[in-house]
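[1] pasting the structure only:
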């Protein structure tokens, strides 16, 4: 793969996730009927801009960017194992937490702290906030929950992006393990961990693969990603449950069911496995069309920004940044920063101005 194509796909994944997030954020708490009443029968297809003409993204993209920053800080310190990198991700999420509760905090080692939009509250997930509050407490408490909310899976695409560009440093299997570990910082249910592992591996595989059609996409998910996961965690009831749901999503995508009817069968996306399933359904159905994919992923009665973000990460990894319609690149909040972070994840050298 040429350096130019690799960069295009890495950019496509990170920016694509922000596009899906921003599109879905406008309708995150709306039912499908409410969406159609406001935007027409096709649902939302264009950004809802704020008073400054900006398409705001949610906590999903905020936390994805902090994931990238934690990972890059670890790599800059020559940390390459899952156990070595995870504390850096915890530190990055603690920084994000401070942006949500203390708008004048001094963040530790954070280039992202310069960007005030990342200090805005964008419907932060309750599990993320509660878990990080526990971690930040004076006693440094241990997070105990059984949450499989999508707050873990929606933020780990940067792990897959970095792995695709640097398989010599973070191979695909370890990318899965790191993504699972990142999710477990706040979300302790196995389905959150496994969904995050699978998602990061799918992103990496899609970046590294050429000319992905439906058959190739199915092969990536079933024969590559889940085969790797099963070889490591064979017989796990939660992994079997996740695989069955994802295969159902792939099958529904090539069925004659309407988009919204199929998504309703898969769930609403408030939990990790459903988020991943809806995203994979949308990508499989619209494998060669970025706009149709993200619009499919956000127009339902569930967690539209997260399903849009995860679908955008995957379809962007497949089609690349150049396939994202200009109307979605224009007016996207912090577009240039997201592009810069994607370039850095793909680069062999981390620019000094990104290291605080």
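    Yep, that arrived. Note that this is a predicted model, so its numbers are computed, not measured.

[2] alpha carbons only for contacts and neighbour counts from here, please
    Fine.

[3] do you know how far residue 37 is from residue 26?
    Distance from residue 37 to residue 26, counting by Cα to Cα, to the nearest Å: 14 Å.

[4] higher neighbour count, these two?
    Neighbour count, other Cα atoms under 10 Å: between residue 37 and residue 26, residue 26 has more, with 21 against 11.

[5] my guess is that one meets residue 48, correct?
    Yes. At 6.3 Å, residue 26 and residue 48 qualify as touching, with contact defined as Cα atoms under 8 Å.

[6] For residue 122, give me its contacts.
    With contacts defined as Cα atoms under 8 Å, 6 or more residues apart in numbering, residue 122 is in contact with 57, 58, 59.

[7] what sits against the most centrally placed residue in the chain?
    When Cα atoms, centre = their mean is applied to the chain, the residue found nearest the centroid is residue 154 (3.8 Å). Counting by Cα under 8 Å, 6+ apart, residue 154 touches 60, 64, 196, 306, 309, 310.

[8] again with residue 105
    Residue 105 sits next to 98, 99 when contact means Cα under 8 Å, 6+ apart.

[9] pull the longest helix from the chain.
    The single longest helix within the chain, with elements called by DSSP state H, is helix 3-25.

[10] next SSE after that helix?
    helix 32-39 (DSSP states H and E).

[11] ok, for residue 31, nearest residue in space, not its chain neighbours?
    Counting by Cα to Cα, 6 or more residues apart in numbering, residue 301 is the residue found nearest to residue 31 once chain neighbours are left out, at 4.1 Å.

[12] What count of nearby residues applies to that neighbour?
    A count of neighbours around residue 301, defined by other Cα under 10 Å, yields 21.

[13] Second structure follows, compare the two:
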């Protein structure tokens, strides 16, 4: 991949960017946690269990309220991999898909090990967070795709028939590379999606979502962000299912008041394009974050990834202060999410002060080692 150049950051710009990074990661995690208890349920059963209004607040999942799934776990490791890629760039090694693959392999270790191996210094700090060592219903393509060390690529993808939304749901952090051109953001998201979900619809959905987040993080409106994603998609072979799904989301705005039936219709069979379409629609019609997330959860399709995608969009659009404080207070892993978000924002805005080819802060290299692990 070519090497992007970054913007010039003033203090106000740094503060705005940090708020959007926090908003994106926390918003996606809040959506994931809201949808987790009902992810496998249809609307009829959701209403039977949670009452006529459906899910309106966190409910218990995995033994607690506010618990996140593998979607948030993988998003955290996406951020970790992106920071590690920047740090390793000082060595002359510049291939972010490889660094992201190594990060995803560190996540895979959390799914099979009892806890962190503190002797492995090259793992960095995130892989030493004990709460991440919990299986939260990871899907078969994830476990198979990361079950060995082979890197899936666009020419030789892992699980070429896998078209689910999991790769899309871990791709919001790619959109936070605001110093990159949209085409490069899309390319990285697509290449990293192929490591577990090799179907073109899944890969291109990840790219489209990343570009949408990218435009929002740069201060664009939601409609403009979707149009930018469509423009980037148009240049890629096989884009039609994803482009058509986004167009359906835009067209649904003219079809009356939002409701579960409209979200379910956009969702279709729950593949990546449908989940992306439903999430974009919910973002477009949301009165606020709480309203949008409830709309994304209470429908017949997969609730956790839909709400996670939506939370990432609204967090990037509005920043962290738009997120419901009561939900943030109960969110599993919030300290880790905040710490990682702030590290990412600092790396992207002040990276040369932390590390460069001539030297580096020892503390930063302890957190994000340059090693090959």
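    Cool, got the structure. All values reported here derive from a predicted model rather than from experimental measurement.

[14] Of the contacts of residue 154 of the first structure, which belong to helices?
    The members of these that map onto helices under DSSP H are 60, 64, 196, 306, 309, 310.

[15] Just to check, the last one is in contact with residue 18?
    Right, the one you point to is residue 310 of the first structure. No. Between residue 310 of the first structure and residue 18 there is no contact under Cα under 8 Å: 9.1 Å.

[16] So which residues of the second structure form strands?
    Along the second structure, the segments classed as strands by DSSP state E run 60-61, 64-65, 355-356, 359-360.

[17] Now tabulate these in TSV and tack on distance to residue 277 of the second structure.
    Shown next, in TSV, are these (distance: least, Cα to Cα, whole Å):
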stretch	distance to residue 277 of the second structure
strand 60-61	26
strand 64-65	28
strand 355-356	40
strand 359-360	43
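
[18] if you compare those strands, which one is most tucked away?
    Sort the strands of the second structure by mean neighbour count, taking mean count of other Cα atoms under 10 Å, and strand 355-356 sits at the top with a mean of 18.

[19] give the contact list for the closest residue in space to residue 275 of the first structure that isn't next to it in sequence.
    Once flanking residues are discounted, residue 275 of the first structure sits nearest to residue 269: 4.0 Å by Cα to Cα, 6+ apart. Shown in contact with residue 269 of the first structure (Cα under 8 Å, 6+ apart): 150, 275, 276, 278, 302, 303, 304, 306, 307.

[20] Stretch 304-319 of the first structure: average distance to aligned residues in the second structure?
    Comparing stretch 304-319 of the first structure with its match in the second structure after superposition yields a mean distance of 0.6 Å (mean Cα distance after the TM-score superposition for the first structure).

[21] Under the alignment, what does residue 202 of the first structure map to in the second structure?
    The alignment partner of residue 202 of the first structure in the second structure, by TM-score structural alignment, is residue 212.

[22] Wait, its match touches residue 175, no?
    Yes. If you go by Cα under 8 Å, residue 212 of the second structure and residue 175 touch, sitting 7.2 Å apart.

[23] Just give the number of residues close to the corresponding residue of the first structure for residue 186 of the second structure.
    Mapped onto the first structure by TM-score structural alignment, residue 186 of the second structure lines up with residue 176. Residue 176 of the first structure has 31 neighbouring residues, counting by other Cα under 10 Å.

[24] give the contact list for residue 176 of the first structure.
    For residue 176 of the first structure, the contacting residues are 160, 196, 197, 198, 199, 200, 201, by Cα under 8 Å, 6+ apart.

[25] what's the spacing between the first one and residue 295 of the first structure?
    By that I understand residue 160 of the first structure. To residue 295 of the first structure, residue 160 of the first structure is 23 Å away according to Cα to Cα.

[26] And the second one, by the same measure?
    Applying Cα to Cα, one obtains 22 Å for the distance of residue 196 of the first structure from residue 295 of the first structure.

[27] more crowded one of the two?
    Ranked by neighbour count (other Cα under 10 Å), residue 196 of the first structure and residue 295 place residue 196 first, with 33 against 24.

[28] can I assume the more buried one is in contact with residue 185?
    No. The pair residue 196 of the first structure / residue 185 is not scored as a contact, 11.9 Å apart, by Cα under 8 Å.

[29] What is the end-to-end distance of stretch 259-275 of the first structure?
    15 Å.

[30] Do me a favour and get the end-to-end distance for stretch 30-43 of the second structure?
    20 Å.

[31] Which part of the first structure matches it?
    Residue span in the first structure matched to stretch 30-43 of the second structure, by TM-score structural alignment: 19-32.

[32] what's the residue in the first structure that residue 142 of the second structure lines up against in contact with, if anything?
    Counting by TM-score structural alignment, residue 142 of the second structure lines up with residue 128 in the first structure. Contacts for residue 128 of the first structure were tallied using Cα under 8 Å, 6+ apart; they are 151, 186, 187.

[33] Return the member of these nearest to residue 315 of the first structure.
    Taking Cα to Cα as the measure, residue 315 of the first structure lies nearest residue 151 of the contacts of residue 128 of the first structure, at 20.0 Å.

[34] Let me know the distance separating the equivalent of the closest one over in the second structure from residue 84 of the second structure.
    Taking TM-score structural alignment, residue 151 of the first structure has residue 166 as its aligned residue in the second structure. Using Cα to Cα, we find residue 166 of the second structure at a distance of 22 Å from residue 84 of the second structure.

[35] cool, residue 106 of the second structure as well?
    Separation of residue 106 of the second structure from residue 84 of the second structure (Cα to Cα) stands at 12 Å.

[36] same question, residue 37 of the second structure
    Distance of residue 37 of the second structure to residue 84 of the second structure, given as Cα to Cα: 33 Å.
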